[in-house]
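Engineer: The following block contains a protein sequence and its predicted model.
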Amino acid sequence: VDMYPSEGGLSAIIRDVSEKKENERKIKEFIERFTLISQASNDAIWDWNLLTEERYWGEGFNTLFEEEISGIRYSHDLWLERIHPEDRELVQNTLSQVIEDPKESFFQVEYRLMRKEKGFFYLIDRGIIKRDEHGKAIRMVGAIQNISSRKAYEESMKILNKELLESNRELEAINKELEQFAFVASHDLQEPIRMISSFLGLIEKKYSPLLDETGKKYIHFAIDGARRMRTVILDLLEFSRAGNISEEKKWVKTNSLVEEVLKFLAKDIQDKQATIHVGNLPDICCHANAMIQVFQNLISNGLKYQLPDHKPEIWIEGQKEPGEWKFSIRDNGIGIEEIYLEKIFVIFQRLHQKDQYSGSGIGLSICKKIVEYHQGKIWVESTPGKGSTFYFTIKQ
């Protein structure tokens, strides 16, 4: 209400200021919200009027600069002075470029800010640019966030990755040396073993009339031991070769690989009157010969580890899953006790006597090596007396 003197008394003008009061209330509420958000986020909010050079620095600047500097300012010299000397030119150039380029509407830069006492911390500075109808920058609003914790984490991850990379290189070198040793040792040992076997055979043949039963038994044990030693050496040779796959990866029809394996095992399948069920297997990209060896070892195990007079039945399935192909070979054999489910993949680990089931205990360790070479994994689930299911994956 405005009142002023007039003839015969006072005159008054009454104006409705409801809209004005509502706008003032909204502005006050907005400022309060803006302040609370600034405090809650610990970000340093800034507002720069490029026409008047007036700058508003929020309360977060007090935390960053470790002194009371928030409020209205007409220069950003204090901010520039505290930027790390190595980063200052980058920040100034980035800021100038985005202001001068009419196509730019966003500003972002990372830099280090010197502490008041000692040291520095990392910041990320982001802002939105408002332009007039001619594309000239007239205002910028943004926030500065302390990212020192993130930078420290990134740096620790870099160090850790570097150490892991170095450890992997050392492991690869050691593995190659071990594989080379196994190859050379097994190759060089074959000739002496062959010679021992040959001469023992000659002794048995030539001097058999002069030997009593005990002597003949000893020679038989020696020949059998030499034969088993040669088998172990050949298995070592095969195991060392499993990690040195020279063939290129290629796309193959897995059903064709399995069909090839079943042809190779045809006599065993016929002798044991086994039934093999092969599902619709996915095509995969792999080292074909190595993958044939995996299927051959797993299927032959399903045929071998059966109760006497029991007809084997084997199911081969496969499917495509996110990032990998997954296969399973299930049998109705003797099964495996739970405590041995991991042990069976260790080289030369056998769960049965040689007179029960033949083999040297190397097949599954070769499967594991080949599968891991394809960046997959292999495992087994089993119920004693009912059968086992071997699973393995191949990375796509």
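Structural biologist: Noted; the coordinates are in hand. Nothing here was measured: the structure is a model prediction, and the numbers come from that model.
Engineer: can we go C-alpha only for contacts and neighbour counts from here?
Structural biologist: Noted.
Engineer: can you pull out the strands in the stretch 1-150 of the chain?
Structural biologist: 2-6, 9-13, 44-49, 54-57, 71-73, 106-114, 120-131, 137-146 (DSSP state E, counting those that start in this stretch).
Engineer: hey, which of those strands is tucked in deepest?
Structural biologist: Of the strands of the stretch 1-150 of the chain, the one with the most neighbours on average (mean count of other Cα atoms under 10 Å) is strand 44-49, at a mean of 21.
Engineer: Can you spell out which helices and strands pack onto it?
Structural biologist: Here strand 44-49 touches strand 54-57, helix 60-65, strand 137-146, going by 3 or more Cα pairs under 8 Å, 6 or more residues apart in numbering; DSSP states H and E.
Engineer: how far out from the middle of the chain is that strand?
Structural biologist: Strand 44-49 has its C-alpha centroid displaced from the chain centroid by 42 Å (Cα atoms, centre = their mean, to the nearest Å).
Engineer: now what about that strand, what contacts it?
Structural biologist: Residues outside strand 44-49 that contact it (Cα atoms under 8 Å, 6 or more residues apart in numbering) are 38, 54-61, 64, 138-145.
Engineer: Against that first model, consider the following:
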Amino acid sequence: MTIATLASAPKAAGSTVIAEARPKILLVDDRWENLLATEKVLKSLQADIFKASSGNEALSLVLRHDFAIVLLDVQMPEMDGFETAVLMQEHESMAGVPIIFVTAISKEDKYASQAAAIGAVDYIFKPINPDILKSKVKVYLDLYVQREQILHLNATLSQSNEELERFAYICSHDMQEPVRMMNAFAGLLSETSEETLDEGGRRYLNFILDNARRMQKMISDILTFSRVGREDILLETVDCGAILDEILSEFEDAIQGSYAEIVYDPLPSVETSSTLIRVLFQNLIGNALKFQNGSRPPKITVAATPEGRFWRFSVRDNGIGIDESFRTRIFTIFQRLHRKEDYPGTGIGLSTCRKFIQLCGGEIDFTSAPGQGSTFYFTLPRKEGRSHEAV
């Protein structure tokens, strides 16, 4: 199918039902002439109008329809407007639905107070000014339509995000094997045949090896990113100091090679995900070691302090720093601030950290100045946690 055909193809059935559905108005009055008169005033509004001549009839309609607004007469036989409103609000579909009471009885404050206590948004008196009534109702209809559009958009975006992450997971998972084989055979070729290749051939072979390794790293990072939120996050008591020691041992060669100084006080045990702490320290320590200008040895300080209900962790470095203009990009997936030739990476690590830590109830941010280093900090709840289901 061509692009033009796709653009002109009809939308799938049901795809715009929520966005295009007309709002519904419920009029409740025991006098039929009042119902007809009010309907005539509101007829020009883009809404479907339902009429009920008693509280029981109104409750029956509430069970079958979702209404944007209810105009409810106060003085009715058998069940007055106040009783009807209370019973309406017991139904789930009526949560947050505005109710305007319409009455011809006394204008004493106690009736208006009773209406407000029930949750009415307005209390107007007969005879009704048609223009004022129409204006009031239109405001609530517009708010209803806007809210429904936002809910529909959020649902669509949520589905799109889920489909994209599922696609990323499947692609990255299925791509691992061919890239692994490409890397393995290129390495084997380098070991067995490098001496038979001329300078150009060796250079091309190194290109293959370098790009295969970069692709493996990118696939691994995408797979990690796509898994966050798709699988249950098991909260447990995590010794953050022990995990930091493990991460530092993994970076031992980089630390020794750059003469880096790592300083940290004893870190707390936190009720969180051990995988989260590992991902955070791997990325933050790795970035602190990587983003250096070479004029001085790296110095990295890791600390944690209690702040109310949270632990506030910080990783401070003396590296190249980050310009404030890049603040909105730093945690966005695939966004890189430097050329890969200068500072290798995939642009996925910090976005994974943010996504992961927000699922665990924390936040991550940074302060920085170009040439003076950066301090990344993240918070985690101190209170006892529970297992979070994937979203």
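Structural biologist: Thanks, I have it. All of these numbers come straight from a predicted model, not from anything done at the bench.
Engineer: So after superposing, what's the score?
Structural biologist: The TM-score (TM-score structural alignment, normalised by the length of structure 2) is 0.56; 279 aligned residues with a Cα RMSD of 4.3 Å.
Engineer: related to what we said a few turns ago, distance to Ile159 of structure 1 added to the helices and strands packed on strand 44-49 of structure 1, as a markdown table?
Structural biologist: Putting these into a markdown table (distance: least, Cα to Cα, whole Å) gives the following:
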| stretch | distance to Ile159 of structure 1 |
| --- | --- |
| strand 54-57 | 37 |
| helix 60-65 | 28 |
| strand 137-146 | 22 |
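Engineer: Select, out of these, the one closest to Tyr111 of structure 1.
Structural biologist: strand 137-146 (10.1 Å; Cα to Cα).
Engineer: Surely Leu26 of structure 2 and Phe50 touch.
Structural biologist: Yes - contact status for Leu26 of structure 2 versus Phe50: in contact at 4.9 Å, counting by Cα atoms under 8 Å.
Engineer: the more surrounded of the two?
Structural biologist: Leu26 (22 against 17; other Cα atoms under 10 Å).
Engineer: Let's verify the more buried one: helix, strand, or coil?
Structural biologist: The local conformation at Leu26 of structure 2, judged by DSSP: H, G, I helix; E, B strand; the rest coil, is strand.
Engineer: can you pull the contacts of it?
Structural biologist: 49-52, 58, 67, 69-71.
Engineer: ok, and the most crowded of those residues?
Structural biologist: Leu71 (25 neighbours).
Engineer: center of structure 1 - which residue?
Structural biologist: Gln375 (10.2 Å; Cα atoms, centre = their mean).
Engineer: how near is the nearest residue to that residue once chain neighbours are set aside to Ile284 of structure 1?
Structural biologist: Spatial nearest neighbour of Gln375 of structure 1, chain neighbours left out: Lys395 (5.6 Å); criterion: Cα to Cα, 6 or more residues apart in numbering. Lys395 of structure 1 sits 9 Å away from Ile284 of structure 1, taking Cα to Cα, to the nearest Å as the criterion.
Engineer: And for Ala222 of structure 1?
Structural biologist: Ala222 of structure 1 sits 47 Å away from Ile284 of structure 1 when distances are taken as Cα to Cα.
Engineer: Neighbour count: these two, which is higher?
Structural biologist: For Ala222 of structure 1 versus Ile284, neighbours defined as other Cα under 10 Å are more numerous around Ile284 (19 against 16).
Engineer: Ile333 of structure 2 -> structure 1?
Structural biologist: In structure 1, the residue matched to Ile333 of structure 2 (TM-score structural alignment) is Ile347.
Engineer: helix/strand/coil for that match?
Structural biologist: Classification of Ile347 of structure 1 using three-state DSSP returns coil.
Engineer: so Val86 of structure 2 sits in a helix?
Structural biologist: Yes - checked against three-state DSSP, Val86 of structure 2 lies within a helix.
Engineer: Please determine how far the nearest residue to it once chain neighbours are set aside is located from Phe82 of structure 2.
Structural biologist: In space, and not counting its chain neighbours, Val86 of structure 2 is closest to Ile118: 6.7 Å by Cα to Cα, 6+ apart. Distance of Ile118 of structure 2 to Phe82 of structure 2, computed by Cα to Cα: 8 Å.
Engineer: what about the residue nearest to Lys272 of structure 1 when sequence neighbours are not counted, which SS state?
Structural biologist: Closest residue in space to Lys272 of structure 1, ignoring its immediate chain neighbours: Lys311 at 6.2 Å, by Cα to Cα, 6+ apart. With three-state DSSP as the basis, the three-state label of Lys311 of structure 1 is coil.
Engineer: Now tabulate the strands of the stretch 1-150 of structure 1 in a markdown table and tack on distance to Tyr357 of structure 1.
Structural biologist: A markdown table is the format used below for the strands of the stretch 1-150 of structure 1 (distance: least, Cα to Cα, whole Å):
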| stretch | distance to Tyr357 of structure 1 |
| --- | --- |
| strand 2-6 | 112 |
| strand 9-13 | 113 |
| strand 44-49 | 75 |
| strand 54-57 | 82 |
| strand 71-73 | 86 |
| strand 106-114 | 67 |
| strand 120-131 | 66 |
| strand 137-146 | 67 |
